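Q: no sequence on this one, just coordinates:
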């Protein structure tokens, strides 16, 4: 199996700008940090809680992204997942464990925490990035994926 990473600078810039704008608007409007796993946990753990509605709206916006893309371009985004369902489940479990140990996810630490110069977020983001680089190297070169 061969993996190819597409070079999409404009789409990446647009996506990053939208994530950044959402994080800034959430912080400016509600004083809350936009970490995707924290938002999801709040919806699942506290249904009907005081901050449930904005969390649900944010998650709904994330889920509706492909429909917005289709409305703007006339086609659904092409998504290719080059691994099996069991590998996706294992990967999801590993990410869940990492999020638990890091007290947050890449969006919370990498976008919001880094912007606030949080030492914990800087360490967490460096750890995420180093682990990602090692994983890609092992998958693509050491075991020949």
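A: Received it, and whenever you're ready, just let me know what you need. Keep in mind that this is a model prediction, so the values were computed, not measured. Residues are numbered from 1 along each chain as shown.

Q: rest of the way, CA atoms for contacts and neighbours
A: Will do.

Q: what about the strands in this protein?
A: Ranges of strands in the chain, per DSSP state E: none exist.

Q: tell me how many other residues surround the closest residue to residue 39 other than its chain neighbours.
A: Leaving out its chain neighbours, the residue that sits closest to residue 39 by C-alpha to C-alpha, 6 or more residues apart in numbering is residue 55, at 5.5 Å. Per other C-alpha atoms under 10 Å, the neighbour tally for residue 55 reads 19.

Q: show me the contacts for residue 55.
A: For residue 55, the contact set (C-alpha atoms under 8 Å, 6 or more residues apart in numbering) comprises 39, 40, 42, 43.

Q: quick one: it from residue 127, how far?
A: Per C-alpha to C-alpha, to the nearest Å, residue 55 is found 27 Å from residue 127.

Q: ditto for residue 103
A: According to C-alpha to C-alpha, residue 103 stands 13 Å off from residue 127.

Q: what are the contacting residues of the longest helix seen in the chain?
A: In the chain, with assignment by DSSP state H, the single longest helix is helix 9-30. Residues outside helix 9-30 that contact it (C-alpha under 8 Å, 6+ apart): 32, 33, 34, 111, 112.

Q: this is the other structure I want to compare:
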């Protein structure tokens, strides 16, 4: 957290909110990434906007990183993936694969992900989203406390 900047956080949060509002007002859809991505396969008739949204999401992040490198992670070392705890004896690629599968299962069980519930659901005053966000944050706090990884 030594490179936290309120300006870049506010700018990023505003852009996420703007993107969610534009998708909702322009297409009547919620900007939940797991739902958008999860309905790409098998292709449905609404796959085009989903693909455009996801490609634009990745491209915008790439362009922003190239145009404004000072808004990135910062520090001397280039950013890298977190490694699996050495004491657990699990190789990092397997650790990341298990984590990805658990995230996928969790978003399916929870009917959405942090972007869908946290950004769009709370904006719609959804009680289900409020409960989901409280659980997300609670589990995150417990995870950081147990693993010590921030």
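A: Looks like it arrived, so ask away. Because the structure is predicted, anything quoted here is derived from the model rather than measured.

Q: how about residue 17 of the first structure, what's its match in the second structure?
A: Mapped onto the second structure by TM-score structural alignment, residue 17 of the first structure lines up with residue 14.

Q: look up how far residue 41 of the second structure lies from that match.
A: Residue 14 of the second structure is 30 Å from residue 41 of the second structure, by C-alpha to C-alpha.

Q: who's more crowded, the two?
A: More crowded of residue 14 of the second structure and residue 41, by other C-alpha under 10 Å: residue 14, with 12 against 8.

Q: quick check, residue 150 of the second structure in contact with residue 144.
A: Yes. At 6.0 Å, residue 150 of the second structure and residue 144 qualify as touching, with contact defined as C-alpha atoms under 8 Å.

Q: hmm, back to that, weed out the non-buried ones from the contacts of residue 55 of the first structure.
A: Among the contacts of residue 55 of the first structure, those classed as buried by 16 or more other C-alpha atoms under 10 Å are 39, 42, 43.

Q: the second structure: which residue goes with the second one?
A: With the correspondence set by TM-score structural alignment, residue 42 of the first structure lines up against residue 39 in the second structure.

Q: in space, what's closest to that match - neighbours in sequence excluded?
A: residue 47 (7.3 Å).

Q: relative to residue 38 of the second structure, how far out is the one you found?
A: According to C-alpha to C-alpha, residue 47 of the second structure and residue 38 of the second structure sit 10 Å apart.

Q: what's near enough to touch the residue nearest the centre of the first structure?
A: Centroid-nearest residue in the first structure: residue 107, 5.3 Å away (criterion: C-alpha atoms, centre = their mean). Residues near residue 107 of the first structure by C-alpha under 8 Å, 6+ apart: 34, 35, 36.

Q: for residue 43 of the first structure, same thing?
A: Counting by C-alpha under 8 Å, 6+ apart, residue 43 of the first structure makes contact with 52, 55, 56.

Q: and the second one, what's its match in the second structure?
A: If you follow residue 55 of the first structure across to the second structure using TM-score structural alignment, you land on residue 50.

Q: let me see the ranges of the helices in the first structure.
A: For the first structure, the helices defined by DSSP H occupy 9-30, 36-45, 52-63, 65-73, 85-102, 106, 114-115, 119-137.

Q: tally of neighbours for residue 114 of the first structure?
A: When neighbours are counted by other C-alpha under 10 Å, residue 114 of the first structure registers 18.
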